[in-house]
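[1] compute the structure for the input listed below.
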Amino acid sequence: MTPTALIIIDMQKGMHSPSLPPRNNTGAEDNIARLHAAWRQAGQPVVSVRHISRSPSSVFAPGQQGVEFQARFIPLAHEHVVEKNVPDAFVNTGLERWLHARGIRRLVVAGVSTNNSVEATARTAGNLGFETVVVADACFTFEKRDFGGTLRSAEEVHLMALANLDGEYARVLSTEQLLREGLCERGAAGQDL
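    All right, here's what the predicted structure looks like:
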């Protein structure tokens, strides 16, 4: 089977900050953890993406707790970590080169936030020709005002971001659908990734 990388985006302690707006999908972390465990068990590659903000007032500013990975998503020593300064995990990070060097052409994207870093990363992945899946119930986002000033719920923002991606840049699946498809299973050749 073709190697498939699980890309977990921005699962950092800062995502629990009380300063953030209301969010959706409170089960997202459990679904991400299920995917994380399945990929590790299968010996498939896991990429942990961490946002390092250039703004000193950000919950992701270097040198404070918010920038650290949440305890359940701490990468293992052999797993790849990408540090980014913009929403897109491909911009100025070497991620594309890292994937190509390992022959990885399939990606599964989970994390936060759906309409920001997840969407930006999945769009680039699709544009670069990677076969990309975004896991709808393993992502979440926050309420936001639209350009006309109307406050949109986190679920509305989430669903619109997924609609932007589905069929254009990626396939959008649930955790159950993805695990049923077996995308994380080790290839017949037992590739060591």
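
[2] only C-alpha atoms for contact and neighbour calcs from this point on.
    Noted.

[3] buried residues in the lengthiest helix in the chain, which are they?
    Counting residues, the longest helix found in the chain (DSSP state H) is helix 28-42. By neighbour count on 16 or more other CA atoms under 10 Å, the buried set for helix 28-42 is 28-29, 31-32, 35-36, 38-40.

[4] how about the helices of this structure, start to end?
    28-42, 95-101, 119-127, 154-165, 175-181.

[5] picking that back up, and the buried residues of helix 28-42, which is closest to Thr114?
    Closest approach between the buried residues of helix 28-42 and Thr114, by CA to CA: Ala28, at 11.0 Å.

[6] could the helices of the chain go into CSV alongside distance to Ile8?
    CSV is the format used below for these (distance: least, CA to CA, whole Å):
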stretch, distance to Ile8
helix 28-42, 8
helix 95-101, 13
helix 119-127, 11
helix 154-165, 16
helix 175-181, 13
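
[7] check the gap between the residue nearest to Glu83 when sequence neighbours are not counted and Asn25 for me.
    Excluding the flanking residues, the one nearest Glu83 by CA to CA, 6 or more residues apart in numbering is Arg50, at 4.9 Å. Arg50 sits 20 Å away from Asn25, going by CA to CA, to the nearest Å.

[8] neighbour count for the two, which is higher?
    Arg50 (21 against 16; other CA atoms under 10 Å).

[9] residues in contact with that one?
    Going by CA atoms under 8 Å, 6 or more residues apart in numbering, Arg50 touches 9-12, 67, 69, 81-84.

[10] neighbour-wise, which of the residues you listed leads?
    Result: Asp10 is most packed of the contacts of Arg50 (other CA under 10 Å), 30 neighbours.

[11] Ile52 is in contact with that residue, correct?
    No - assessed by CA atoms under 8 Å, Asp10 is found out of contact with Ile52, at 9.4 Å.

[12] please enumerate the strands of this structure.
    Along the chain, counting by DSSP state E, strands occupy 4-9, 46-51, 80-84, 106-112, 131-140, 144-145, 151-152, 171-173.

[13] would you do the same for the sequence below? I want to compare the two.
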Amino acid sequence: MKRALVVIDVQNEYFTGDLPIAHPPREESLANIMSAMDTARAHGVPVVVVRHTAPAESPIFASGGHGWELREEVSGRPYDLLMDKTMASAFARTGLGAWLEAREVDTVTIAGYMTQNCDESTARDAYHRGMAVEFLSDATGTVALSTPAGRLTAEEAHSHVLVVMASNFAAVAATAEWTAAVGAGRPLPRPDIWASTRQEPAEVSG
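    Down below sits the predicted model:
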């Protein structure tokens, strides 16, 4: 097993811009992201920092603007690759897949923002490339959603994605659990789609 930590879109837009992360609380998730980066560096796990880039006229993530810039807590830490992306998945129209393959990485750990968008898209793409995926539940986060299909609070959106990820696509774990696994050189338990669909029988009264 060879891991890489992929830190997705930890940019000012999610802190002081128009998309402030609401759940988990952004300062908590940021602290866990920094902890994961420090753990990765201490144990020789490659760190990829991803930055979403939109055209200069975009209302969010406008290239070169303050919202587009990485949080200084992340940019000031060591990493192995800084990569710009223009779509949700960090694999889409980028060289991430080739970079990981060249280093024989077979397990990616997802941290950063947003849970249901760039994090989930990257996790699914990694899974479909045959990689093991780890999804840090407290080092990711999102905002409330309102669409023609309905509304979700930030907590609901985050929690729903974690359940779906853990059903088949990724091992979902808190940063502390992942840190222990990295230190021990062991993988997290793989998800089991069959087990996730096995409901406990309802209790029969009387």
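
[14] make CSV out of the strands of the first structure and add distance to Leu179 of the first structure.
    Formatted as CSV, the strands of the first structure follow (distance: least, CA to CA, whole Å):
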stretch, distance to Leu179 of the first structure
strand 4-9, 12
strand 46-51, 15
strand 80-84, 22
strand 106-112, 11
strand 131-140, 10
strand 144-145, 31
strand 151-152, 31
strand 171-173, 10
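
[15] Met114 of the second structure contacts Gly141, doesn't it?
    Yes - counting by CA under 8 Å, Met114 of the second structure touches Gly141, with 5.5 Å between them.

[16] so for those two, which residue has more residues nearby?
    Between Met114 of the second structure and Gly141, Gly141 has the larger neighbour count (other CA under 10 Å), namely 30 against 22.

[17] residues touching that one, list them.
    Gly141 of the second structure neighbours (CA under 8 Å, 6+ apart): 21-26, 29, 112-115, 158.

[18] what is the nearest of the contacts of Arg50 of the first structure to Val133 of the first structure?
    Among the contacts of Arg50 of the first structure, and counting by CA to CA, the member closest to Val133 of the first structure is Ile9, at 13.5 Å.

[19] ok, that closest one touching Ala110?
    Yes - using CA under 8 Å, Ile9 of the first structure is in contact with Ala110, at 6.2 Å.

[20] mutual contacts of these two, please.
    Common neighbours of Ile9 of the first structure and Ala110, counting by CA under 8 Å, 6+ apart, are Val118.

[21] could you dump the contacts of Arg50 of the first structure to JSON lines with distance to Asn164 of the first structure?
    Below are the contacts of Arg50 of the first structure laid out as JSON lines (distance: CA to CA, whole Å):
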{"residue": "Ile9", "distance to Asn164 of the first structure": "18"}
{"residue": "Asp10", "distance to Asn164 of the first structure": "20"}
{"residue": "Met11", "distance to Asn164 of the first structure": "22"}
{"residue": "Gln12", "distance to Asn164 of the first structure": "25"}
{"residue": "Val67", "distance to Asn164 of the first structure": "28"}
{"residue": "Phe69", "distance to Asn164 of the first structure": "28"}
{"residue": "Val81", "distance to Asn164 of the first structure": "27"}
{"residue": "Val82", "distance to Asn164 of the first structure": "25"}
{"residue": "Glu83", "distance to Asn164 of the first structure": "25"}
{"residue": "Lys84", "distance to Asn164 of the first structure": "23"}
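
[22] which of those residues does the second structure keep?
    Checking the contacts of Arg50 of the first structure against the second structure (both residues aligned by TM-score structural alignment, their matches' CA atoms under 8 Å), the contacts still present are 9-12, 67, 69, 81-84.

[23] buried residues of stretch 115-125 of the first structure, list them for me.
    115, 117-125.

[24] can you list these in CSV and add distance to Gly149 of the first structure?
    Listed next are those as CSV, based on distance: CA to CA, whole Å:
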residue, distance to Gly149 of the first structure
Asn115, 17
Ser117, 22
Val118, 23
Glu119, 22
Ala120, 23
Thr121, 26
Ala122, 27
Arg123, 26
Thr124, 28
Ala125, 31
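
[25] of those, closest to Pro3 of the first structure?
    Ala125 (15.4 Å).

[26] now do the contacts for the closest residue to the closest one other than its chain neighbours.
    Sequence neighbours aside, Thr132 is the residue nearest to Ala125 of the first structure in space, at 6.7 Å (criterion: CA to CA, 6+ apart). Thr132 of the first structure sits next to 106-109, 122, 125-126, 169-171 when contact means CA under 8 Å, 6+ apart.

[27] next up, the contacts around the aligned partner of Val91 of the first structure in the second structure.
    Aligned counterpart of Val91 of the first structure in the second structure: Ala92 (TM-score structural alignment). Shown in contact with Ala92 of the second structure (CA under 8 Å, 6+ apart): Lys85.

[28] over to the one 5 residues further on?
    If you count contacts by CA under 8 Å, 6+ apart, Gly97 of the second structure has them with Phe91.

[29] what do you get for Ile7 of the first structure?
    Taking CA under 8 Å, 6+ apart, one finds 46-49, 107-110 in contact with Ile7 of the first structure.

[30] counting neighbours, what do you get for Arg105 of the first structure?
    When neighbours are counted by other CA under 10 Å, Arg105 of the first structure comes out with 18.

[31] does it touch Glu131 like I think?
    Yes - with contact defined as CA under 8 Å, Arg105 of the first structure and Glu131 form a contacting pair (6.2 Å).
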